[in-house]
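Visitor: Let me see the structure of the following:
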Amino acid sequence: MVRKIAFLIGLGFIAVLLIGLVSTIIDAVRTPAPESASHEFHLEPRPAGFSSDGVFGKWDRAQLQRGFQVYKEVCAGCHSMRLVSFRDLEQIGYNEAEVKAIAQQWPVEQPSINEETGEPATRKNLPSDRIPSPYANEVAARAANNNALPPDLSLMVKARDDGTDYIHSLLTGYREQPAEVVAKFPDAKTPDGLHYNPYYANLNIAMPPPLASDGQVTYSDGTKSTVDQMARDVAAFLTWTAEPNLERRHAAGLAAVLFIVIFCFLAYGAYKNVWADMKH
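Guide: Coordinates of the predicted model:
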């Protein structure tokens, strides 16, 4: 008797779930979600073809150094990179002396305490220090950016779908809002203080175009610094900050695949040898 009651209760529970599912589908068909400008005019990131793409991807260290230069001269004024230490830059080709010079010349110093007076002070950065934020705290960051909080860029590539291509597309995607957007969706006009970018989720972004013109950065290796080139380089650099072990991970994966292939051949050879004298 107890089993029958339990069965009926379970059957009723399943029936309620099915009724809810069917009613939800019927409502969705009868009253579809209203169209929106972001749904119709939002663009997916353009594939840009980076050296780190794919299972055999590897770093172009010259590009990573150019990307760091773009970050330092353009992005670091607003965006922090709290998970990256100066000494990590040795992984992209800088030597110990260069890293030390970069740390000491960084425009933002580390907070400290004056040992003589006990008052708050600052000190020069050391290679072991994390790259400091340009703002003292979140309140200061919002106050300097019209209440918009510039995100930390350490893991930005991981935080966005197609992160590397997304950053490249976003940085090169600023444009005037097409008239057809406002014609079809009058309420979607880009508000004052925001900027139209079809690669951003809601089309309007608070960040002004950071790469406004060619030649904004003078590369030390002589590479021509077009907007597209600078966007590619900083996107590659931010990919490295989010995935510094990419090359080692790819190498380990390749070694594992080779091991499995060799093991399969050895296992097959052992099988043939053991059962060679057996009659079928």
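Visitor: Every contact and neighbour count from this point should use C-alpha atoms.
Guide: Will do.
Visitor: if I pick G163, what's in contact with it?
Guide: M156, V157, T239 (CA atoms under 8 Å, 6 or more residues apart in numbering).
Visitor: so how far is A242 from it?
Guide: For G163, the distance to A242 equals 10 Å [CA to CA, to the nearest Å].
Visitor: this one as well, want them side by side:
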Amino acid sequence: MTRIIAPLIGLGFAFVLVLGLFGTITTASEPATAEHEFHLKPKPVALASNGIFGKFDRQQLQRGFQVYKEVCAACHSISLVAFRDLAALGYSEAEVKAIANQWTTEQPSVNPETGEAATRKNLPSDKFPHVYPNEVAARAANNNAIPPDLSLMTKARPDGAAYVHSLLTGYQQPSAELMKEFPNFATPEGLYFNPYFPTLNLAMPQPLVSDGQVTYADGTNATVDQMAKDVTAFLVWTAEPKLEARHTAGLASVVFLIIFIALTIGAYKSVWRNVKH
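Guide: Below you'll find the model as predicted:
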């Protein structure tokens, strides 16, 4: 009797598993959406810091900081970066002090005489201050959207640098193909179409609108693509300022392991050379 029941129980379990799998597939087959069909994968961007041998281009980082300062800093903070960290970009101590002192947003403080809230000039030891005092102020100034902090943006988003560069250069009008397939698709008022953003519409207006928007001190031609690459390189640095040291340590470790393995093989052969197997 047991020999008959056991196979039946097994068949019952198999039947339940097949039903579960079929139900999962059916549930996963949802109607196609414009976001799914027309969301584009970021385009690769060539930066000096790419790859295991990558190193930062200091001139590009300074250009990227200039783009951030003149274009992005009005809305986006880099609150995890200190002013004195800019010395790693090639700025002198005097230049770092001047940048900190002249920065538009000052540090929150307290008036020692009245105890009321106040502000003070930035010091090189200070971190870049938040653009907005709180989330309510940020939403009020940005159509109810909160501009994200950019300190770790290239580490926080899939495809990192490629995503940032593609987003900055990807603003456009919805394509004819999209409107033909999804005639009811529309970009709501106050939002902007960008196929590299997951929902296709985002609250940030196009920040880099024309060539020459920034005048580079080193004379580099400031095209929209160049500015996007430069600020992307800068944000790669803010997210991982020790990237070069990590690459150097990694390569040194690999070389050490190769030498160690070679010495180990040599020692093994030397010790067992007279032993017959």
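Visitor: Go through the contacts of G163 of structure 1 and single out the one with the most neighbours.
Guide: Sorting these by how many neighbours each has (other CA atoms under 10 Å) puts T239 first, at 26 neighbours.
Visitor: Mutual contacts of G163 and A242 of structure 1, please.
Guide: With CA under 8 Å, 6+ apart, G163 of structure 1 and A242 have common neighbours M156, V157.
Visitor: And the helices in the stretch 51-200 of structure 1?
Guide: If DSSP state H, counting those that start in this stretch is used as the criterion, the helices of the stretch 51-200 of structure 1 fall at 61-70, 96-105, 138-144, 156-159, 163-172, 179-184.
Visitor: Now distance to G215 of structure 1 too, for those helices, in a markdown table please.
Guide: Formatted as a markdown table, the helices of the stretch 51-200 of structure 1 follow (distance: least, CA to CA, whole Å):
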| stretch | distance to G215 of structure 1 |
| --- | --- |
| helix 61-70 | 11 |
| helix 96-105 | 22 |
| helix 138-144 | 26 |
| helix 156-159 | 25 |
| helix 163-172 | 15 |
| helix 179-184 | 30 |
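Visitor: Most tightly packed of those?
Guide: Of all those, helix 163-172 carries the top mean neighbour count, a mean of 23, counting by mean count of other CA atoms under 10 Å.
Visitor: What residues in structure 2 pair up with that one?
Guide: Aligned by TM-score structural alignment, helix 163-172 of structure 1 falls on residues 160-169 of structure 2.
Visitor: how much does the matching stretch stray from structure 1?
Guide: Once the two are superposed, stretch 160-169 of structure 2 sits an average of 0.5 Å from its aligned residues in structure 1 (mean CA distance after the TM-score superposition for structure 1).
Visitor: Stretch 241-257 of structure 1: which residues count as buried?
Guide: T241, A242, P244, L246, E247, H250, A251 (16 or more other CA atoms under 10 Å).
Visitor: in structure 1, what residues pair with stretch 72-90 of structure 2?
Guide: Going by TM-score structural alignment: stretch 72-90 of structure 2 matches residues 75-93.
Visitor: Other residues contacting the matching stretch?
Guide: So stretch 75-93 of structure 1 is contacted by 61-62, 64-65, 96, 99-100, 102-103, 126-135, 141, 150-154, 210, 241 (CA under 8 Å, 6+ apart).
Visitor: Quick check: which element contains the corresponding residue of structure 2 for A267 of structure 1?
Guide: Aligned by TM-score structural alignment, A267 of structure 1 pairs with T264 of structure 2. If you go by DSSP states H and E, T264 of structure 2 is part of helix 243-271.
Visitor: And that helix, how far out from the chain middle?
Guide: Centroid separation for helix 243-271 of structure 2 versus its chain: 33 Å, with CA atoms, centre = their mean, to the nearest Å.
Visitor: on contacts alone, who are the packing partners of it?
Guide: The helices and strands touching helix 243-271 of structure 2, judged by 3 or more CA pairs under 8 Å, 6 or more residues apart in numbering; DSSP states H and E, number zero.
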